[in-house]
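Asker: give me a model of this one.
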Amino acid sequence: MSEFLSDMGQKKELLKKMIKMLHDGADVAEMKALFKKEFGNVMPHQISMLEEEMIKEGMPADEVHRLCQLHIDLFRESIDAGKVDVPAGHPLYILYTEHSRILEFAQQLVESATILIGKSDSATFARVQQLIGFFKESSVHYLREENVLFPVLEKYGVTQPPKIMWMEHDNIRAIEKSMYETADALAKSITKELSHTLQTQAIRLSETLTDHFYKENNILF
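Answerer: Alright, predicted model coming up:
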């Protein structure tokens, strides 16, 4: 850790340079190789420290948020090495389990919406409505993180990551809201156009949740 702190400024500048290179269209495979060479011994929480410093120096939080997917792709090996192993019943274990369950139902919604496009029957739509109901109930998961977990992290000085995760929660809520509106319209009339819309929204939700939960499981926690 002391060695990391001693060259933290150099690492931070290199990370900034790499982010700019990615923005300019650098080859991702080459960037991953460079990262492995320069940051091979850096743990996820140390990467978070660097990001915190960059935000404090003026990089907008939404800019960090926009780059998160690139970070995940680039830092995957290092992040996986730092994943927390917790026993059953631990609060984080519960969150991990909920993440898995929500992702499972998100994929089922994609599948059901896809079936609905070619088979506009009441049984298929009944399953869609059941899954929509699950996502409405799952809103408590995000509230629990925002009202219980995030304040604890902020108490110990981890301020920017919770803000970014909260931004993503709001994005998830927006996607779900549009999805609920489509489901309400389908309840009045099942059409291929609306079914396609629901499928697109479900895919977007599934992809967004996958990225979001990966960040929480492997970086935030």
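Asker: from here on, contacts and neighbour counts on C-alpha atoms
Answerer: Will do.
Asker: what strand or helix carries residue 143?
Answerer: helix 139-144 (DSSP states H and E).
Asker: so what touches that helix?
Answerer: 98, 169 (CA atoms under 8 Å, 6 or more residues apart in numbering).
Asker: flag every buried residue along it.
Answerer: residue 142 (16 or more other CA atoms under 10 Å).
Asker: any buried residues in the helix or strand following it, and which?
Answerer: Per DSSP H and E, the first helix or strand lying C-terminal to helix 139-144 is helix 150-155. Across helix 150-155, burial judged by 16+ other CA under 10 Å covers 150, 153.
Asker: before we move on, what about stretch 100-112?
Answerer: In stretch 100-112, counting by 16+ other CA under 10 Å, buried: 102-103, 105-110, 112.
Asker: among those residues, which are located in helices?
Answerer: 102-103, 105-110, 112 (DSSP state H).
Asker: from the buried residues of stretch 100-112, which two are the most distant?
Answerer: Among these, the pair separated by the greatest distance (CA to CA) is 102 and 112, at 15.1 Å.
Asker: next, the structure of the following sequence, for comparison with the previous one:
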Amino acid sequence: MSEFINNREQQTYKNTERIEILKEIFRDLHNGRNLNEVKAHFDAFIGKVTIEEIAQLQLEFVNEGGMPADELQRLYTQHTDIFKGRIEEDNREKRPEEQPGHPIHTFMLENRELDKLVKTQLQVHLWQFEEEDHAENVFKLLEDINLLLDIDKHFNRKEHLIFPYLENYGIYGPTNNMWRIDDFIRDAIKEVRQTLLHYNGEKKVVLEKLNWVIEEVTAMIYREENILFPMALANFTEDEWVKIAHESDEIGFCLTEPEAVWKPERKALDENAISEGYIKMETGILSLKQLELLLNHLPVDITLIDHEDVVRYFSHGKERIFARTKAIIGRTVQNCHPPRSVHVVEDLLADFKSGKKDSEDFWIKFRDKYVYIRYFAVRDEDGKYVGTLEFTQNIAPIQAIEGEKRILS
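Answerer: Just a heads-up that it's a prediction; the model follows:
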């Protein structure tokens, strides 16, 4: 360790100095020092760590950047191992998360179901598969994997409802680190499912991948319940939890459902109230209610971000293609995408801002839909860039059109 750490004895350090000590300890880990030695230094020089210090530490390492994916996985797992039993206890008097229907209560219900699935079902079937990889045991694993795919809803609610509010409080560590690990878990589940669907004796691959999935799902449950959820509970207002609870239904739930409709201690703000004012435009005058109904009845999904890449609006039609929640309003578009795809967003916005491009189109197969995604640079009358419009449409029904239709059905 550095002289700074070795000279720590008998001294009391301020928060920033503790962060520097933590960074030095974890740099040793990143540089290949034995995990047990790092734990010993942690116990000697830090002892207990707060969730705020963990958030700051993770942000510091994210800002340094340049870490390969496999190294990130390894280190994030070791970080979790070090923090176990070393996080300061939560001494809050009120615990709204213990109330059925509260978003954290539901997240933890899901975690109990996930824990049961991977430890008492998937693990047992994996041991049987290891003994004999015949068709029946392959089929049992496939059934378990199909259930585990439901974890995507759990992760999506976390990423699109919890992370945005944390960012509003300047907490970025979970957004960057945890989302990456979520993606690694998603990918591993999908990859092993494909291997099992077309199983041809790749026993070692299945064993390695599923053992990793079991380990990482278990570790993620610990990270959420001991780091992420306490961070959120320490910062979010009751109104923010009301909004999160209200929007959770749009994404869905994993392996279980809320036990009840959460009723906070005081009545939340009425989110449905809409001003009766009017907006005068160049080609007409609409009330705010008319304008909202008009936009929500378009047979497409639209999202608008401003010149600073902040999400300002999205339409709310009956059948959205991609999940959107109100929590993304005021969030940078970069933080609304998985970290591995942010570079595509950055490149596109750079081309729009520089004037190199005015539009860009993509088309993908998504579930039972053929999705046409279009991006348009929005410019004012002087050609100045003021934002980007995302326009998404399911074109499968359009592609199926044949002949002509000239009369009412």
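Asker: want to throw the buried residues of stretch 100-112 of structure 1 into CSV with distance to residue 56 of structure 1?
Answerer: Below are these laid out as CSV (distance: CA to CA, whole Å):
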residue, distance to residue 56 of structure 1
102, 33
103, 33
105, 38
106, 35
107, 37
108, 41
109, 40
110, 39
112, 44
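Asker: and of those residues, the nearest to residue 7 of structure 1?
Answerer: For the buried residues of stretch 100-112 of structure 1, the nearest to residue 7 of structure 1 is residue 103 (39.0 Å; CA to CA).
Asker: quickly note the distance from the closest one to residue 183 of structure 1.
Answerer: Separation of residue 103 of structure 1 from residue 183 of structure 1 (CA to CA, to the nearest Å): 19 Å.
Asker: next one: residue 45 of structure 1
Answerer: 40 Å.
Asker: out of the two, which sits in the busier spot?
Answerer: Neighbours were counted for residue 45 of structure 1 and for residue 183 using other CA atoms under 10 Å; residue 183 has more, 21 against 15.
Asker: contacting residues for the more buried one?
Answerer: By CA under 8 Å, 6+ apart, the neighbours of residue 183 of structure 1 are 129, 132, 198.
Asker: geometrically speaking, which residue is the centre of structure 2?
Answerer: Central residue of structure 2 (CA atoms, centre = their mean): residue 159, 2.2 Å from the mean position.
Asker: wait, isn't that residue in contact with residue 179?
Answerer: Yes. Judged on CA atoms under 8 Å, residue 159 of structure 2 makes contact with residue 179 at a distance of 6.9 Å.
Asker: neighbours of the corresponding residue of structure 1 for residue 111 of structure 2, how many?
Answerer: Matched across to structure 1, residue 111 of structure 2 falls on residue 99, judged by TM-score structural alignment. Neighbourhood size, residue 99 of structure 1 [other CA under 10 Å]: 19.
Asker: excluding its backbone neighbours, what's nearest residue 99 of structure 1?
Answerer: residue 213 (6.3 Å; CA to CA, 6 or more residues apart in numbering).
Asker: which SS state does the residue mapped onto that neighbour from structure 2 fall under?
Answerer: Using TM-score structural alignment, the equivalent of residue 213 of structure 1 in structure 2 is residue 221. Assigned with DSSP: H, G, I helix; E, B strand; the rest coil, residue 221 of structure 2 falls in the helix class.
Asker: name the residues of stretch 28-45 of structure 1 that come out as buried.
Answerer: For stretch 28-45 of structure 1, a neighbour-count test (16+ other CA under 10 Å) marks 31-32, 35-36, 39, 42-44 as buried.
Asker: count the neighbours of the aligned residue in structure 1 for residue 180 of structure 2 for me.
Answerer: The alignment partner of residue 180 of structure 2 in structure 1, by TM-score structural alignment, is residue 167. Look at residue 167 of structure 1: counted by other CA under 10 Å, it has 15 neighbours.
Asker: quick one: residue 167 of structure 1 from residue 212 of structure 1, how far?
Answerer: Counting by CA to CA, the separation of residue 167 of structure 1 from residue 212 of structure 1 is 10 Å.
Asker: how about residue 90 of structure 1?
Answerer: Counting by CA to CA - residue 90 of structure 1 and residue 212 of structure 1 are separated by 21 Å.
Asker: who's more crowded, these two?
Answerer: It is residue 212, of residue 90 of structure 1 and residue 212, that has more neighbours when counted by other CA under 10 Å, with 18 against 10.
Asker: quick one: the helices in structure 1?
Answerer: Assigned by DSSP H, structure 1 shows helices spanning 2-6, 8-23, 28-39, 44-56, 61-81, 91-118, 122-137, 139-144, 150-155, 160-188, 192-215.
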